[in-house]
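Trainee: Structure of the sequence below:
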Amino acid sequence: MSGVFFGLGLTGIAGGQFLYITGAYILPADIASAFQPLIPVWTTLIAIATCTEKMPSLCMLHSWAKIIGVFVATGGAVRLALAGYEPEAEQIGVHVSKQAVGYLCLVMETMLGAMYYIIQKKFVYQVEDCKIFSTITPSLNSPSNTGKWKEYPMAMTGYAYLFGCVYEGLFCLYFVVTGQFDAFHLPRQSVPALVYAVFMTSAFCYFLISWSNKYLPSSVMTAFWPVQVVTTAVTAYVLLGDTLTPTQLLSASVIIAGLAMVIYSNRVDEKISKTGEGGIRLDSCYGHHKSNGS
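Mentor: Below you'll find the predicted structure:
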């Protein structure tokens, strides 16, 4: 089971955060935020590729609703994050190769985030729709290894964080070896923000993600990710007095519409799994079925 926690700590905790911070350091924060809605797209693709979720039936209306909804919500979040964005003068002069490194870090960070949810779903909660990977890694799928952890999402998150902290501590050795001890200086005024970031936006949110990932398909759970962009815009409007532009309002509406499509698809899937009935088959598939049977 230590191999699972090794993967969780490396992907979702240490590797993902390190790549995001690096990307946000090189590129503007707006660009870094605009990349985050890619996580549900990667999650859906990886979930299907690893048999964690079934390939959506292209003959069913609700399957198309899920596919389109994920991309619609992602596109709306990207548009909202970039609404009104103007590159700063110092960012315009950033060398192209350095920008490429920043973009690469953000793409890898979103992919690692998606892998975090899939590793958790497959090897801790033991959800799969085919037997390919269970025969390749039988020890990881053994109930004796994962049975107790899937009942305690908080404990599982804590152990994943323990592994992640070890990796992040190893990253800090670079500053020790190079003698850059100023990197460990913490201004007093930043302590409240750091405490909030550690306990609320990091540890507590990761627990909520683990708990949600237990009961929802990973693709559906991450489809809510673009909502954070809407929440940021609304919070800035309420607390900072930022004005919401028509573009931002339209983008937020697009995100909500895409999310509604994903929720609808998940509800239909649940009904089909329980009763064996439900969903709307497309007319084109009826015609294709008849032509094959004639």
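Trainee: hey, let's count contacts and neighbours off CA atoms from now on
Mentor: OK.
Trainee: for the chain, longest helix please?
Mentor: Criterion DSSP state H: the longest helix present in the chain is helix 246-275.
Trainee: May I see the buried residues of the helix or strand hosting Val176?
Mentor: Per DSSP states H and E, Val176 falls inside helix 153-177. Neighbour-count burial for helix 153-177 flags 153-154, 156-165, 167-168 (criterion: 16 or more other CA atoms under 10 Å).
Trainee: ok, now stretch 201-209?
Mentor: Buried, per 16+ other CA under 10 Å, within stretch 201-209: Ala203, Tyr206, Phe207, Ile209.
Trainee: Just give the closest residue to Leu10, not the sequence neighbours.
Mentor: Gly164 (6.0 Å; CA to CA, 6 or more residues apart in numbering).
Trainee: who's in contact with Ser253?
Mentor: Taking CA atoms under 8 Å, 6 or more residues apart in numbering, we find Ser253 in contact with no residue.
Trainee: rewinding a little: right, and the pair among the buried residues of helix 153-177 with maximum separation?
Mentor: Pro153 and Glu168 (22.1 Å; CA to CA).
Trainee: Tell me the gap between the helix holding Val176 and the middle of its chain.
Mentor: Centroid displacement of helix 153-177 relative to its chain, using CA atoms, centre = their mean, to the nearest Å, is 20 Å.
Trainee: For the helix or strand following it, buried residues please.
Mentor: Counting by DSSP H and E, the next helix or strand C-terminal to helix 153-177 is helix 191-196. For helix 191-196, a neighbour-count test (16+ other CA under 10 Å) marks nothing as buried.
Trainee: ok, then the element right after helix 191-196?
Mentor: Following helix 191-196 in sequence, per DSSP H and E, is helix 205-215.
Trainee: Go ahead and measure how far that next one is from the middle of the chain.
Mentor: 12 Å.
Trainee: which strands and helices sit next to it?
Mentor: Packing partners of helix 205-215 (3 or more CA pairs under 8 Å, 6 or more residues apart in numbering; DSSP states H and E): helix 153-177, helix 218-223.
Trainee: Now distance to Phe35 too, for those helices, in JSON lines please.
Mentor: Listed next are these as JSON lines, based on distance: least, CA to CA, whole Å:
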{"stretch": "helix 153-177", "distance to Phe35": "22"}
{"stretch": "helix 218-223", "distance to Phe35": "14"}
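Trainee: I have a second one here; can you model it like the first so I can compare?
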Amino acid sequence: MGGGDTLKAHVGMALVQLFFGGYQVLTKVALNVGVNQLVFCFYRVSLAFIILAPIAFFLERRTRPPITKKLLLSFFFLGLTGIFGNQLLFLIGLNYTNPTYAAAVQPAVPVFTFLFTVIMGIERVNLLRYEGLAKVGGTIVCVSGAILMVFYRGPALIGDEEMENVAQIKISARGQQEASGWLINSLHNLGLDNFQLGVIFLIGNTCCMAAFLAIQAPVLKKYPANLSVTAYSFFFGVVLMVIASLFMVHESSDWILTQSEILAIVYAGTIASALNYAIVSWSNKILGPAMVSLYKPLQPVFSSLLSQIFLGTPIYLGSIIGGSLIIAGLYIVTWASYREKQATLGVTPHASSVSEPLIHEKSSDQGGHISSGSSSIS
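Mentor: Okay, here's the model as predicted:
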């Protein structure tokens, strides 16, 4: 790839994080109006599938391998974790917190992916090398930051806390009724308030995305058609949304959207899903997953700025400390993975004694597909 494509990929990845920041702010506005989270997810996933399916069909019609039952089962689990669980938990978490916290937790996705890949045997950690120790230490730092954000909020350092309290009061009766479900009540009985529950749901969102990436890596080795894998994942996500809606959405009025809700869904389906997935996939082929993942910490910065500008959301001490720990842990793990990748390619003299990199890449004779797929999507 030429230098022009490299520059475009860097600019593209920065724009991806900006687009995600905008998604979080727009979605928070829709949630405050009272949109049903499951309905929102259904419309978003359906729109993204409608966009991705024909593009994948025509662009990869000559490179798609035959579909097997095992692949279909893998696509189902991709839809369950990366589309259904990931997006629904994110919206519930965002509803109880704010865009700043929602974005601050997202950099934990690569670290939780590392944990799952170790458990599944995809990733090997050599504790006798600095890189292996850095991976474990960075993971601990990142998880500690996420836990801190749950249990410590602290004073508002930027913005007016009263404005957020007023915004929370404005949540509609429809949203309040949804929040009184058995799961929320059960968690409240454990002594957790709404804000702590929101952060827990956001952490669950990152775990689902990490599981999605861990499952996706071996799938892409057998089915090296990135857009098609993504489209199949969205298809099963739509199916699961429909099934869940039959049991959880009881009012027909929940499917009727306001103007702000329609705007948020159109943005989420086209920009935050379809476009961002395409940019990340293309940038991965040029920069590699290690460099692409370095842009993830920009998301909290963009989200904090946009939510402060458009929503007046305050920035708390807990979000700064916890978010800083998450970002620090991410960089430590990413640095160690990059060092291992360089060693594997023979750049360093101890290449033969290190473990494999965190995110594996396929060789060029397989078309240059990145086995991690969209490794930084929410």
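Trainee: Grab the longest helix from the second structure for me.
Mentor: From DSSP H, the single longest helix across the second structure is helix 3-33.
Trainee: Quick one: work out the angle between the helix or strand following that one and helix 3-33.
Mentor: Reading on from helix 3-33 of the second structure to the C-terminus, the next helix or strand found by DSSP H and E is helix 37-59. Interaxial angle, helix 37-59 of the second structure versus helix 3-33 (axes from the mean of the first three to the mean of the last three CA atoms, to 10 degrees): 150 degrees.
Trainee: picking up where we left off before, what's the closest of the helices and strands packed on helix 205-215 of the first structure to Lys122 of the first structure?
Mentor: Judging these by CA to CA, what sits closest to Lys122 of the first structure is helix 218-223, at 10.0 Å.
Trainee: And the contacts of that closest one?
Mentor: 39-41, 43-44, 47, 70, 73, 117-118, 121, 209, 212-213, 259, 262-263, 266.
Trainee: Try it again at 7 Å.
Mentor: If you take CA atoms under 7 Å, 6 or more residues apart in numbering as the criterion, helix 218-223 of the first structure is touched by Ile39, Pro40, Thr43, Thr44, Val70, Tyr117, Ile118, Ser212, Asn213, Leu259, Val262.
Trainee: For the fourth one, which residues are in contact?
Mentor: Applying CA under 7 Å, 6+ apart to Thr44 of the first structure gives the contacts Ser219.
Trainee: how about it, what's its match in the second structure?
Mentor: In the second structure, the residue paired with Thr44 of the first structure according to TM-score structural alignment is Phe114.
Trainee: Over to the last one?
Mentor: Aligned against the second structure by TM-score structural alignment, Val262 of the first structure finds its counterpart in Val333.
Trainee: Relative to Lys222 of the second structure, how far out is the nearest residue to its match once chain neighbours are set aside?
Mentor: Leaving aside its chain neighbours, Val333 of the second structure sits nearest to Lys135 (4.6 Å; criterion: CA to CA, 6+ apart). The gap separating Lys135 of the second structure from Lys222 of the second structure is 28 Å, by CA to CA, to the nearest Å.
Trainee: Please identify which of the two sits among more neighbours.
Mentor: Counted by other CA atoms under 10 Å, Lys135 of the second structure and Lys222 do not tie: Lys135 has more neighbours, with 27 against 11.
Trainee: isn't the more buried one right up against Trp335?
Mentor: No - distance between Lys135 of the second structure and Trp335: 8.6 Å, which falls outside the contact criterion (CA atoms under 7 Å).
Trainee: on that earlier part again, give me the angle between the helix holding Val176 of the first structure and helix 205-215.
Mentor: Computed by the same axes, to 10 degrees, the angle between helix 153-177 of the first structure and helix 205-215 is 140 degrees.
Trainee: that older thread, tell me which element the match of Thr44 of the first structure falls in.
Mentor: Counting by DSSP H and E, Phe114 of the second structure is part of helix 109-120.
Trainee: For that helix, buried residues please.
Mentor: Going by neighbour count (16+ other CA under 10 Å), the buried part of helix 109-120 of the second structure is Val109, Pro110, Val111, Phe112, Thr113, Phe114, Leu115, Phe116, Thr117.
Trainee: mind checking what Thr201 of the first structure lines up with in the second structure?
Mentor: For Thr201 of the first structure, the residue aligned by TM-score structural alignment is Ala272.
Trainee: how about the nearest residue to that match, chain neighbours excluded?
Mentor: Phe20 (5.9 Å).
Trainee: distance of that neighbour from Leu71 of the second structure?
Mentor: 30 Å.
Trainee: Compare these two (neighbour count), which wins?
Mentor: Taking neighbours as other CA under 10 Å, Phe20 of the second structure and Leu71 compare with Phe20 leading, 25 against 15.
Trainee: how many neighbours does Glu88 of the first structure have?
Mentor: Neighbour number of Glu88 of the first structure under other CA under 10 Å is 9.
Trainee: Check the burial of the equivalent of Ala343 of the second structure over in the first structure by counting its neighbours.
Mentor: Matched by TM-score structural alignment, Ala343 of the second structure corresponds to Ile272 in the first structure. Neighbourhood size, Ile272 of the first structure [other CA under 10 Å]: 13.
Trainee: Leaving out chain neighbours, which residue sits closest to Ile272 of the first structure?
Mentor: Nearest one to Ile272 of the first structure, counting by CA to CA, 6+ apart, is Gly278 at 5.4 Å.
Trainee: Are we agreed that that neighbour is in a helix?
Mentor: No - Gly278 of the first structure is assigned coil when assessed by DSSP: H, G, I helix; E, B strand; the rest coil, not a helix.
Trainee: give me every residue that touches it.
Mentor: So Gly278 of the first structure contacts Val268, Lys271, Ile272 (CA under 7 Å, 6+ apart).
Trainee: My guess is the first one contacts Glu277. True?
Mentor: No - proximity of Val268 of the first structure to Glu277 does not meet the contact threshold set by CA under 7 Å, at 9.0 Å.
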